[in-house]
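*Asks:* Give me the fold of what follows.
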Amino acid sequence: MTSEKLDRRKKYTRMVLKDSLLQLLKQKSFSQVTVKEICERADINRSTFYAHYRDQFELLETIEDEIVMDMKQYMNTYNLQEKEDALKMTEKLISYFAAKQEELIILLNVSDETSFERKVREVAQASIRSEWIISEQTDQQLSSYLTAFIISGSVHVLKMWLLGGMEEPPHKMAKLINNLINHGIYGTDWEMFP
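*Replies:* This next block holds a predicted model:
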């Protein structure tokens, strides 16, 4: 068999296993999901599962890490010190989240049992600390509070948006988040949601 066929088969198997786990997470908590159930849903035998993943924890971590890596790529593409770039990056990131809505809702709902939300926060914190609001003159403790405030607020706004059916388009959400970050509540243009 050619390596191309093997690669396609490997990709397909991993895709089916990921989809099966996500479907199970719609019905039950992660602590109740077994490898046997994932394999039954995927119509794959357990030895095939173990050829790809150690257990269901590694499978879930792989799903989380793929999204986190995509986030890092979006965030590293833009210079967040430039307002236009920050807005473009936020819009691209929100559009990506919209495309991954189902996965993100599932992953954020199991976040008590997984590290997904923590990983998202760490990526955002690293990006903000490296080039956005933190300057050499900023007090280290103050900068920690600022980044925690910005990240927590942004994550919760995005969760509300995803769970609420994403009624507003990504560009409006990006504008809202960036205005809140850059200008606070009183400096924000509230006319963006007519």
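*Asks:* rest of the way, CA atoms for contacts and neighbours
*Replies:* Fine.
*Asks:* Just the buried positions in the helix or strand that residue 128 is a member of, please.
*Replies:* Per DSSP states H and E: residue 128 is located in helix 116-131. Neighbour counts over helix 116-131 (16 or more other C-alpha atoms under 10 Å) mark 116, 117, 120, 121, 123, 124, 125, 127, 128 as buried.
*Asks:* here's the other one to compare against:
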Amino acid sequence: MELLKDKDYCDITVVELLEKADVGKTTFYRHYERKLDVFLAIHDSLFESFFQDLTTLEDWLSLRPRSSVIAMLNRISVQSSFRRSMSYKLGNDAPQAHRQLKYNLTTLIEQRLAVAFETDNFIIPLPCLASSLAAVYLDFISQLFSDQLSYSVEDKAASLQRLTQALLRAAIER
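*Replies:* Presented below is the predicted three-dimensional model:
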């Protein structure tokens, strides 16, 4: 995380990761196969933070965005002043990173929805619904990084919550 504050992912080397973490090569490769795995692990942690307040049916269906979502969008907005596109920043790892981030986020959303809802009531299969929500969240976040949304973080969070609520209501209406 420290390195990503000052450099784009594609400009960070494994050697820099080793130095920053104060670990040897063997230790690094015991836990990670490549630099991308560190990036994905960081995002898994960020996704958990993003959804920490979405635990009940009421949280998901509320029109009021959760504080964890607002906090994460604030964090993203502060860090979105980079000039390069996300694909450029990820370099050769971009296609695999995008696929894996979507998969990981879909899995997290699916788990959270299964706990909060009676998933037998969904008319849209849970994996499809979770994948759609993950796509909405990732697209929304990428818009924040590209600064395509020029309104307040609270308004951004409210818009994202309304999109989430609309998808969920469509999935449970009979």
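*Asks:* Spatially central residue for structure 2, please.
*Replies:* residue 47 (4.6 Å; C-alpha atoms, centre = their mean).
*Asks:* Return the residue of structure 1 aligned against that one.
*Replies:* Under the alignment (TM-score structural alignment), residue 47 of structure 2 pairs with residue 71 in structure 1.
*Asks:* Relative to residue 94 of structure 2, how far out is residue 101 of structure 2?
*Replies:* Distance, residue 101 of structure 2 to residue 94 of structure 2, using C-alpha to C-alpha, to the nearest Å: 10 Å.
*Asks:* got the contact list for stretch 65-84 of structure 2?
*Replies:* 5, 49-54, 59, 141, 144-147, 153-154, 156-158, 160-161 (C-alpha atoms under 8 Å, 6 or more residues apart in numbering).
*Asks:* And residue 159 of structure 1, what's its match in structure 2?
*Replies:* Residue 159 of structure 1 maps onto residue 142 in structure 2, by TM-score structural alignment.
*Asks:* what number of residues lie near the spatially closest residue to that match that is not a sequence neighbour?
*Replies:* Of all residues not flanking residue 142 of structure 2 in the chain, residue 86 sits nearest, at 7.8 Å (C-alpha to C-alpha, 6 or more residues apart in numbering). Neighbour count of residue 86 of structure 2, defined by other C-alpha atoms under 10 Å: 16.
*Asks:* next one: residue 179 of structure 1
*Replies:* 19.
*Asks:* name the element it belongs to?
*Replies:* Using DSSP H and E, residue 179 of structure 1 maps to helix 170-183.
*Asks:* so that helix matches what in structure 2?
*Replies:* Counting by TM-score structural alignment, helix 170-183 of structure 1 lines up with residues 153-166 of structure 2.
*Asks:* Can you mark which positions in the matching stretch are buried?
*Replies:* Applying 16+ other C-alpha under 10 Å to stretch 153-166 of structure 2 flags 153, 154, 156, 157, 158, 159, 160, 161, 162, 163, 164, 165 as buried.
*Asks:* Check stretch 38-57 of structure 2 too.
*Replies:* By neighbour count on 16+ other C-alpha under 10 Å, the buried set for stretch 38-57 of structure 2 is 38, 39, 40, 43, 44, 47, 50, 51, 54, 57.
*Asks:* Among those residues, list the two that are farthest apart in space.
*Replies:* Comparing every pair within those by C-alpha to C-alpha identifies 38 and 57 as the most remote, at 32.2 Å.
*Asks:* wouldn't residue 61 of structure 2 be in contact with residue 171 here?
*Replies:* No: Residue 61 of structure 2 is beyond contact range of residue 171, at 11.6 Å (criterion: C-alpha atoms under 8 Å).
*Asks:* Residue 128 of structure 2 matches what in structure 1?
*Replies:* Residue 128 of structure 2 maps onto residue 145 in structure 1, by TM-score structural alignment.
*Asks:* What strand or helix carries that match?
*Replies:* Going by DSSP H and E, residue 145 of structure 1 is part of helix 140-163.
*Asks:* quick one: buried residues of that helix?
*Replies:* Those buried within helix 140-163 of structure 1 under the rule 16+ other C-alpha under 10 Å are 143, 146, 147, 150, 151, 154, 155, 158, 159, 161, 162.
*Asks:* Which single one of the residues you listed is nearest to residue 3 of structure 1?
*Replies:* Nearest to residue 3 of structure 1 among these, counting by C-alpha to C-alpha, is residue 162 at 39.1 Å.
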